[in-house]
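1. Fold the following for me, if possible:
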Amino acid sequence: MANSKSGETVLERCVRVLEAFDKTHSTLTVSEISRRADLPMSTAHRMVSELVEVGLLDRTEDKRLVMGRRAWEMFARTNPVEELRFRARPVLEGIHSAVQQFTSLAVPQFEDNEVLFIERYTRFGDAKIRATQGGRMDLFDNSNGIIFLAYAPFDVLERVFSEPMVSKTDGKTYDLDVVQDQVEFARRNGYAKITNGMVRENVAYAVPLMGADGHLVAALSVVGKAEECDDDVILTVLAASGNQLSHGDKPLVLPRIPRHGR
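-> Next comes the predicted model:
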């Protein structure tokens, strides 16, 4: 039920408060939440008090706000994204150790034309990386997204290919013909490879993870400086790892994440 002049529900405003937090804003004051969530100060105060009371936000000793432990607890024990991350972690660690380059796990957000990164390993390799854990990128500007487009429904392809491909990550406009060629390559070969992409000196690879019904669930990727990457080694490791996860004892399930993360 809406009870504000804007027509927003209380729940929608609570979500805006929670979405004010991100990797670079992990602790906030009420005034910062008010500004980042675009809420009146009185509304922000009320929302914060209620969220603290139920444990979705916690107060630090200096009175700043952080995401609450109860929020983590509920997410960790029930969210299908966390289950996918848990199952994939040993495989991702193995890839990362074997190829000594940035390794990630991502899921498609077709409703938003985006890729959501849910796990990443950066212990090895010194390439410049734009992906962040819990962060999003467009479907057309990274190797995971190219894999997703290779398996995407027609309406998603039509939407992505009919709009200007301006990356939210680097602000660059991507060429339609180049992206379509990358997608066709992924369809033919079962993996994506991008050179001279977002970071010119990098090369990026990705392979799909499939569910028991043959539908796309996620993608595994490796990114490194081109001079440090061996195609044969990386693709062999990625293919074996993708096959291991896709054909394990328990079928992979695509996490259902609401539009725009809300």
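
2. Only C-alpha atoms from now on, for both contacts and neighbour counts.
-> Will do.

3. Would you map the strands across the protein?
-> Ranges of strands in the chain, per DSSP state E, are 57-59, 65-67, 102-109, 114-121, 136-138, 192-195, 202-210, 216-225.

4. would you turn those strands into JSON lines with mean neighbour count?
-> Converted to JSON lines, these look like this (neighbours: other Cα atoms under 10 Å):
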{"stretch": "strand 57-59", "mean neighbour count": "20"}
{"stretch": "strand 65-67", "mean neighbour count": "20"}
{"stretch": "strand 102-109", "mean neighbour count": "26"}
{"stretch": "strand 114-121", "mean neighbour count": "22"}
{"stretch": "strand 136-138", "mean neighbour count": "22"}
{"stretch": "strand 192-195", "mean neighbour count": "22"}
{"stretch": "strand 202-210", "mean neighbour count": "25"}
{"stretch": "strand 216-225", "mean neighbour count": "25"}
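
5. I'd like to know which of those is closest to Glu82.
-> strand 114-121 (8.4 Å; Cα to Cα).

6. Tell me what angle that closest one forms with strand 102-109.
-> With axes from the mean of the first three to the mean of the last three Cα atoms, to 10 degrees defining the directions, strand 114-121 sits at 150 degrees from strand 102-109.

7. just the angle between strand 114-121 and strand 216-225, please?
-> Comparing the axes of strand 114-121 and strand 216-225 via the same axes, to 10 degrees yields an angle of 60 degrees.

8. next up, for comparison:
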Amino acid sequence: MANSPSGDSMTERLVRVLETFTPARTAQTAAEIGRRSGIPSSTAHRIVGELVDAGLLERDAQHRVRVGMRLWELATRSSRALRLRQAALPFMERVQSRVREHTQLAILEQDEALFIEQLSGSAAGSNATRVAGRLPLHASSSGLVLLAFGGPDLQQRVLGGPLARRTAATIVDPDALRRKLAEIRTLGHAIAPGYIADVSTGVAVPVHDETGAVIAALSVVLPHGAQTEPALVELLRAARDIERERGL
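-> Sure thing, here's the model as predicted:
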């Protein structure tokens, strides 16, 4: 790809444009995209126009730009995350019907927990996550599972900090986090009371692939102080069923 005067390739600029969209920012103008991506306004308008023409972005009635259905279509055709979600969903629904809070599935993506599915009851409590949302590995039950069973390079990067504090309960001391990760590997699950939000407790278990490697974390978010054992039983059963569904 040809480089811009600043040295950025066209691919890098396209990625920067698409990264300006977030779960909370789903529509914006081309000028806002240019400002947030750090791309000159004229270049941003041109890139946005080309992406709209290709169907990867769409314009709404207010001439704001949104992610297009064509981008979703291409992304899901051979998505590893989509196949995992499809295998997991029936068992997540069973967990959800019994726990009646938030049931979530997360994978490791760029040293964060990326949530690819979430089921929530109408009366479920507070939850900081959403589909396509991310949480730090050290501060969420799903992230702790992915980190505990991740490779040494991953753990070294995360433990090297900085470890951002989300609540007073968030583990931000590297030695304390190492002890927590060792505990998770021993127990086979993570419980994170108040780590992300004071009012909730995360409970998560690993999902393995055919080699035994952990490929996902299945979790529920409970009100802070709620009993975790019933949810843990359901999660462990669901994780085994997901692995069996995937032919393990």
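
9. care to give me the TM-score?
-> These two chains, once laid on top of each other, score a TM-score of 0.91 by TM-score structural alignment, normalised by the length of the second structure; 247 aligned residues with a Cα RMSD of 2.0 Å.

10. I'd like the strands of the first structure as TSV, with distance to Glu8 of the first structure appended.
-> Written out in TSV, the entries for the strands of the first structure read as follows (distance: least, Cα to Cα, whole Å):
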stretch	distance to Glu8 of the first structure
strand 57-59	21
strand 65-67	22
strand 102-109	24
strand 114-121	25
strand 136-138	25
strand 192-195	42
strand 202-210	38
strand 216-225	33
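
11. What ranges does the second structure have for its helices?
-> 10-18, 30-37, 41-53, 69-76, 80-99, 141-148, 152-159, 174-187, 229-245 (DSSP state H).

12. Give me whichever of these is most buried.
-> A comparison of those by mean neighbour count, using mean count of other Cα atoms under 10 Å, puts helix 141-148 on top with a mean of 30.

13. what angle do it and strand 200-208 make?
-> Using the same axes, to 10 degrees, one finds that helix 141-148 of the second structure and strand 200-208 are set 40 degrees apart in direction.

14. okay, helix 141-148 of the second structure sits on what stretch of the first structure?
-> Counterpart in the first structure of helix 141-148 of the second structure, with TM-score structural alignment as the criterion, is residues 143-150.

15. average gap between the matching stretch and the second structure?
-> Relative to the second structure, and after both are superposed, stretch 143-150 of the first structure has an average distance of 1.3 Å to its aligned residues, where the measure is mean Cα distance after the TM-score superposition for the first structure.

16. and Ala37 of the first structure, which of the strands of the first structure is closest to it?
-> Nearest to Ala37 of the first structure among these is strand 65-67 (13.8 Å), distances taken as Cα to Cα.

17. That closest one vs the second structure, mean deviation?
-> Averaged out, strand 65-67 of the first structure is 1.1 Å away (mean Cα distance after the TM-score superposition for the first structure).

18. And the contacts of that strand?
-> The set of residues that contact strand 65-67 of the first structure without belonging to it, under Cα atoms under 8 Å, 6 or more residues apart in numbering, is 18, 21, 26-30, 56-60.

19. hmm, try it at 7 Å
-> Outside strand 65-67 of the first structure, the residues that touch it by Cα atoms under 7 Å, 6 or more residues apart in numbering are 26-29, 56-59.

20. likewise stretch 71-84 of the second structure?
-> By Cα under 7 Å, 6+ apart, the list of residues contacting stretch 71-84 of the second structure from outside reads 56, 116.

21. If we use 10 Å, what do you get?
-> Where contact means Cα atoms under 10 Å, 6 or more residues apart in numbering, the residues beyond stretch 71-84 of the second structure that reach it are 51, 54-57, 69, 85, 87-88, 105-107, 114-117, 215-216, 242-243, 245-246.

22. likewise stretch 127-135 of the first structure?
-> With Cα under 10 Å, 6+ apart as the contact definition, stretch 127-135 of the first structure has outside contacts at 22-23, 101-102, 104-106, 114-122, 136-137, 142, 169-170, 198-203, 223-226, 228.

23. Skipping adjacent residues, who's closest to the spatially most central residue of the second structure in space?
-> When the second structure is reduced to its mean C-alpha position, the closest residue under Cα atoms, centre = their mean turns out to be Leu114, at 1.4 Å. Spatial nearest neighbour of Leu114 of the second structure, chain neighbours left out: Arg134 (4.6 Å); criterion: Cα to Cα, 6 or more residues apart in numbering.

24. isn't the residue nearest to the centre of the second structure right next to Leu135, touching?
-> Yes: using Cα atoms under 10 Å, Leu114 of the second structure makes contact with Leu135 at a distance of 6.9 Å.

25. overlap in contacts of these two?
-> Going by Cα under 10 Å, 6+ apart, residues that sit against Leu114 of the second structure and also against Leu135 are 106, 129, 142-143.

26. Would you check which pair of these lies furthest apart?
-> Taking Cα to Cα as the measure, those reach their widest spread between Thr129 and Gly143, a distance of 11.8 Å.

27. quick one: what's aligned to the residue nearest to the centre of the second structure in the first structure?
-> The equivalent of Leu114 of the second structure in the first structure is Leu116 (alignment by TM-score structural alignment).
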